[in-house]
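J.: Got a sequence here, can you model it:
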Amino acid sequence: MPALRLDDIELNVRVDGPEDAPALLLCNSLGTTLSMWDAVTTILARRFRVVRYDMRGHGGSGAPPGPYTIERLGRDAQGLLDGLGIARAHVCGLSMGGLVAQWLACHAADRVERVVLANTAAKIGNPASWRERAASVREKGMGELASTLPARWFTEAYIATHGDDAKRMQDTLQGLRPEGYAACCEAIAEADFQPLLSGVRAPVLVIAGTADPVTTPAHSDALAEAIHDARRVDLPASHLSAVEAPAAFAAALMPFLAEPRVRLDDRERHARGLEIRKAVLGTEHVERSMHRLSATNDEFQDLITRYAWGEIWTRPGLPRHTRSLLTIAMMVALNREAELRLHLRAARNNGVTRDEIKEVLLQTAIYCGVPAANSAFHLAEEVFAEQDRATRPPE
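T.: Next comes the predicted model:
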């Protein structure tokens, strides 16, 4: 398919498999392109709609000046799903791609079904070494690095029997633009998901390469222990396990991704709902509501947290952005001023722009009546002014 245009970049994208199959997003590692998934995709595309892309700074995607952040790379992945009309997907990331998958699991939980974290860690290496590598690549280019990395990517046995394949990966690395590679090194340097993993609620499969010197089996153990619903698999491979052992890699994914999602119990639904409620409405607002719990309202608060937020706002059929706009329109129609104010404030947490709110309020003028829309416009102006004052630097 042609490149997909996002806000500031074009991403090189390829989609394989049936259009009506469950979507599976594959996120590549540092120094590779979507071609690293070729052999795995041949197997997985029989049962999944496999979406793969060259990450920002790699292959056929754009490489704007850095530094990048994992959040920026995660929002690229989220924008890719939006551009393809995919509300919810399984996500599999390897190494740096695994950091992107962790970001999605932590910050875009409503878009993620199941997660595969392969040859990765909550924090990879140390920041100083990544910054040194970025500086070296900017100064010297990719050649010196390309001559040394394959030995860290593959076992000696693989290089001996698949020398041509290893050489192609090396050539891909050498052909990358130094600025894009360096900017991704800087993203990895700042990434640390250790404080966030306990909040991941999606089922997770952690894959380790038994001979991986970069993200070792011990890193995978730490990931699996930190995540609520995680399981571990070891593959006979080094760092790029999806390239070195594609059949075993696909065999690990297939049954995990095909499992039906177990219905959450009330406790888990409440925890997930509270997380989404904070993400949509803001942590401070929700915590104020929790501090006002009483014998009269505690069961009501539990009800809306479990069902409104733990069930409806997490459904895959609509993105959170659309749900936010719909809620604003319904609050205008029902003349619920307090709730409308709340959701106007919350809209920017869901990526809703002021122009989009304006369009929705104009729509309500036709279908809910001019007086209702007039009140809503006044309320929106108050909320926008309040938000502008909060973000204005002190004089």
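J.: make it CA atoms for all contacts and neighbour counts henceforth
T.: Fine.
J.: ok, the nearest residue in space to residue 128 that is not next to it in sequence - how many residues close by?
T.: Using Cα to Cα, 6 or more residues apart in numbering and skipping residues adjacent in sequence, the residue nearest residue 128 is residue 189, 7.4 Å away. Summarising burial for residue 189: neighbours were counted as other Cα atoms under 10 Å, giving 21.
J.: next up, for comparison:
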Amino acid sequence: MALADLGDVQLNYEIDGDPSGAPVVFAHALGTNLAIWDKVVAALPEGLRLIRYDLRGHGQSSVPEGAYSMGMMVRDAERLMGFLEVKDACFVGISLGGMIAQGLAVKRLDLVRALVLSNTAAKIATPEIWRRRMETIEAKGISAISAETIERWFPRAFRTSPEALRWKEVLEGTSQTGYLGACAAIAGTDFYTPTASLRLPTMGIGGWDDGSTPPDLVRETVDLIPGSQFALMRKTGHLPCIDQPQAYADLLSVFLRETGHLV
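T.: Purely as a prediction, here's the structure:
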């Protein structure tokens, strides 16, 4: 485990691949951790510096108290890249990680040369929906929402697999403070106007059976960025990097080559 001490938060991170390769930074979804990228990273071509990290309140990163803001989570990514001396990266964000990706690109375009916005949106659900979820968790714990979350995350045929059950355990084992803090960050975020100002190579990825960010919502977000492209993955849900890692890695590889990030 490697920890980046950023003062108010300590972020766990892992680096794979070529230390001198073009950097690719991965940000995970709410209620998961950096391991959602394990099989994707293993399937990517050589010649890349692959950086994954646990968001604040998740995985092996520290759990600051209080509600988090999207600004905090964007700043975490910004400071981690500074700590690792990374710039001109392709930033791959899924769900919450995709919102962080949008905010980082708006704030620090010098750090991000290409974006992958996977199973995400400029605005996800409504503050009222997030308020009700947070109230349920505060009253009954994360286990009270885990079954419905798994239904949104994975297609029906995958939900009873050992892998899906493992991720249900990860979700239920996530710090309640960290989960609620991240919920508050998502609830308070509307990136429609900032994201529409972006001008950089962007690929959106949607899952056909995604119950959290349906494909049309992902497409609507990436269409805000001129010249962007969109890929629809069938027979998958909100986390295709878990149940279809090879297909996901293939999409990333093509995009990295098209943008000149991978020779």
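J.: residue boundaries of the strands in structure 2?
T.: Taking DSSP state E as the test, the strands found in structure 2 are 2-5, 10-17, 22-27, 48-53, 89-94, 112-118, 202-207, 229-233.
J.: for the ones you listed, which one sits closest to residue 74 of structure 2?
T.: strand 22-27 (10.5 Å; Cα to Cα).
J.: can you list contacts of the closest one?
T.: For strand 22-27 of structure 2, the external contacting residues (Cα atoms under 8 Å, 6 or more residues apart in numbering) are 34, 37, 47-55, 86-94, 96-98, 100-101, 261-262.
J.: which bit of structure 1 covers that strand?
T.: Against structure 1, the aligned range for strand 22-27 of structure 2 is residues 22-27 (TM-score structural alignment).
J.: Against residue 169 of structure 2, how distant is residue 182 of structure 2?
T.: According to Cα to Cα, to the nearest Å, residue 182 of structure 2 stands 18 Å off from residue 169 of structure 2.
J.: Which one's more surrounded, those two?
T.: Higher neighbour count among residue 182 of structure 2 and residue 169: residue 182, with 26 against 14, using other Cα under 10 Å.
J.: mind checking how far the counterpart of the more buried one in structure 1 is from residue 35 of structure 1?
T.: Aligned by TM-score structural alignment, residue 182 of structure 2 pairs with residue 184 of structure 1. Residue 184 of structure 1 sits 18 Å away from residue 35 of structure 1, going by Cα to Cα.
J.: before we move on, what about residue 338 of structure 1?
T.: To residue 35 of structure 1, residue 338 of structure 1 is 52 Å away according to Cα to Cα.
J.: what about the two, which has more around it?
T.: Taking neighbours as other Cα under 10 Å, residue 338 of structure 1 and residue 35 compare with residue 35 leading, 18 against 11.
J.: Distance-wise, check that one relative to residue 53 of structure 1.
T.: 9 Å.
J.: Need the residues that contact stretch 158-175 of structure 2.
T.: Outside stretch 158-175 of structure 2, the residues touching it (Cα under 8 Å, 6+ apart) are 31-32, 57-59, 63, 142-143, 146-147, 150-151, 154, 243.
J.: Show me what counts as buried in that stretch.
T.: 158-159, 164, 167-168, 170-172, 174-175 (16 or more other Cα atoms under 10 Å).
J.: re the thing from before, so what's the match of residue 182 of structure 2 up against?
T.: With contacts defined as Cα under 8 Å, 6+ apart, the neighbours of residue 184 of structure 1 are 30, 57, 66-69.
J.: ok, now with 7 Å
T.: Applying Cα atoms under 7 Å, 6 or more residues apart in numbering, we find residue 184 of structure 1 in contact with residue 68.
J.: same check, this time on residue 60 of structure 2
T.: By Cα under 7 Å, 6+ apart, residue 60 of structure 2 lies in contact with 12, 54.
J.: before we move on, what about residue 114 of structure 1?
T.: When the contact criterion is Cα under 7 Å, 6+ apart, the partners of residue 114 of structure 1 are 90-91, 202-204, 257.
J.: which of these lies closest to residue 9 of structure 1?
T.: In terms of Cα to Cα, no member of these lies closer to residue 9 of structure 1 than residue 91, at 21.3 Å.
J.: Could you identify the residue of structure 1 that aligns with residue 152 of structure 2?
T.: Residue 152 of structure 2 maps onto residue 152 in structure 1, with residues paired by TM-score structural alignment.
J.: What is the burial count for that match?
T.: Residue 152 of structure 1: 15 surrounding residues under other Cα under 10 Å.
J.: could you pull out the helices for structure 2?
T.: Shown for structure 2, the helices assigned by DSSP state H span residues 38-43, 70-83, 96-107, 127-140, 143-153, 162-173, 176-187, 192-196, 215-222, 240-243, 245-258.
J.: and residue 46 of structure 2, what is it in contact with?
T.: Going by Cα under 7 Å, 6+ apart, residue 46 of structure 2 touches 17-18.
J.: Distance check, residue 216 of structure 2 against residue 62 of structure 2.
T.: For residue 216 of structure 2, the distance to residue 62 of structure 2 - Cα to Cα - is 35 Å.
J.: The two: who's more crowded?
T.: Set side by side, residue 216 of structure 2 and residue 62 show unequal neighbour counts under other Cα under 10 Å, the larger going to residue 62 at 20 against 13.
J.: if I line the two up, what does that one land on in structure 1?
T.: Looks like residue 62 of structure 2 aligns to residue 62 there (TM-score structural alignment).
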